[in-house]
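> build me a model from this:
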Amino acid sequence: MKLSVQKVGLLAAALLMAGCASETKKQSLYSWNSYEPTLYQYYKSDKTGPEQQIAELQKNIEQAKSTGKSVPPGLHAQMGLLYADTGHTDLAFQEFKTEKTLFPESAAYMDFLLKNKKGSMK
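Just a heads-up that it's a prediction; the model follows:
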């Protein structure tokens, strides 16, 4: 009886450790790629221009599609801001609407940006 209790204890410990090990190997739901560094460049206002940042974000979208992952929240909104900065408001609106569709929780902010950018066009 004592031997079986020890075996059960060892088995429980092994299962617990296996559960912890699998916890560290979780995959992200999103394909982040270079989104975060590109966002940092935007706010840092470094020498990377908006066109280069747009190209980098478009590359992120293609990489996400190729891996079957979703783009992270905010990527399309960021592209919209970049398009607005370069005078491509039609593309900016399209990106804001895409963000709103993919992430409904962003609707209030996307509506604000759509309204704000439309107002700046007048």
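> from here on, contacts and neighbour counts on C-alpha atoms
Noted.
> Glu95 and Ala18, how far apart?
Taking Cα to Cα, to the nearest Å as the measure, Glu95 and Ala18 are separated by 42 Å.
> one more: Leu114?
When Cα to Cα is applied, the distance between Leu114 and Ala18 equals 48 Å.
> now Ser120
Separation of Ser120 from Ala18 (Cα to Cα): 56 Å.
> and Glu95, how many neighbours?
Taking other Cα atoms under 10 Å as the criterion, the count of residues near Glu95 is 22.
> need the three-state assignment for it.
The three-state label for Glu95, taken from DSSP: H, G, I helix; E, B strand; the rest coil, comes out as helix.
> before we go on, could you also do this sequence so I can check it against the first one:
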Amino acid sequence: MPHATPLRYLTALAGVAVLAGCAAKGPGPLYMWESFPRQQYSTLLRESASPDEQIRTLEAHAEKARGTNAALPPGFRAHLGMLYIGNGNPQRARELWQAERTAFPESAPYMDRLLKKLDGPAATTKGDNPA
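Here you go, the predicted model:
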């Protein structure tokens, strides 16, 4: 049985260190959640801060996500749009709902319904005309 040389030991040790370093790092979170779920829950319970304060908090969250190139979670833009509607800013709500629809195509039916309501009763889409 041949003796292992110090070079073999060092090579093996380096290989183990590289593999251990790779195994220790997993993928990061898919979305930047932060306090969004808690804030949304508080809003539903009507225990939250004022709509203006909620908007400021969520806009700061969105800015931080943009700065770190992180993705906003599902429903974030939709929730923020609802806050803007409550604050009398339908144009900003429209922008956010369209962005939610783009980011999460599975939200399209709900976002389309909100956008249609935003347009008022005069708005019709294909298939809505009873003719």
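> which of Leu114 and Ala18 of the first structure has more neighbours?
Leu114 (18 against 11).
> got the contact list for that one?
When the contact criterion is Cα atoms under 8 Å, 6 or more residues apart in numbering, the partners of Leu114 of the first structure are Phe93, Phe96.
> and the gap between it and Leu82 of the first structure?
Noted for Leu114 of the first structure: a distance of 14 Å to Leu82 of the first structure, by Cα to Cα.
> please apply the same query to His88 of the first structure.
When Cα to Cα is the yardstick, His88 of the first structure and Leu82 of the first structure sit 9 Å from each other.
> which of the two has more neighbours?
With other Cα under 10 Å as the criterion, His88 of the first structure and Leu82 differ in neighbour count, and Leu82 comes out ahead with 23 against 13.
> determine the longest helix present in the second structure.
Counting residues, the longest helix found in the second structure (DSSP state H) is helix 6-24.
> can you give me the helices in the second structure?
Using DSSP H, the helices assigned to the second structure run over residues 6-24, 36-44, 51-67, 76-86, 90-103, 108-119.
> nearest to Leu30 of the second structure, out of these?
In terms of Cα to Cα, the element of those nearest to Leu30 of the second structure is helix 51-67, at 11.7 Å.
> tell me what angle that closest one forms with helix 76-86.
Per axes from the mean of the first three to the mean of the last three Cα atoms, to 10 degrees, the angle that helix 51-67 of the second structure makes with helix 76-86 is 150 degrees.
> other SSEs contacting helix 51-67 of the second structure?
In this structure, helix 51-67 of the second structure makes packing contacts with helix 76-86, judged by 3 or more Cα pairs under 8 Å, 6 or more residues apart in numbering; DSSP states H and E.
> average distance between the helix it packs on and the first structure?
Aligned to the first structure and superposed, helix 76-86 of the second structure gives a mean residue distance of 0.5 Å (mean Cα distance after the TM-score superposition for the first structure).
> pull out the buried positions in that helix.
Of all the residues in helix 76-86 of the second structure, those buried under the rule 16 or more other Cα atoms under 10 Å are Phe76, Arg77, Ala78, His79, Leu80, Gly81, Met82, Leu83, Tyr84, Ile85.
> likewise for stretch 56-76 of the second structure?
Using 16+ other Cα under 10 Å as the burial criterion, the residues of stretch 56-76 of the second structure that qualify are Thr57, Leu58, His61, Ala62, Ala65, Ala70, Leu72, Pro73, Gly75, Phe76.
> so which of those residues comes closest to Gly15 of the second structure?
Ala70 (32.3 Å).
> what is the burial count for the residue lying closest to that closest one once chain neighbours are set aside?
Nearest residue to Ala70 of the second structure, sequence neighbours excluded (Cα to Cα, 6 or more residues apart in numbering): Met32, at 6.0 Å. Here the count is done by other Cα under 10 Å, and Met32 of the second structure has 18 residues near it.
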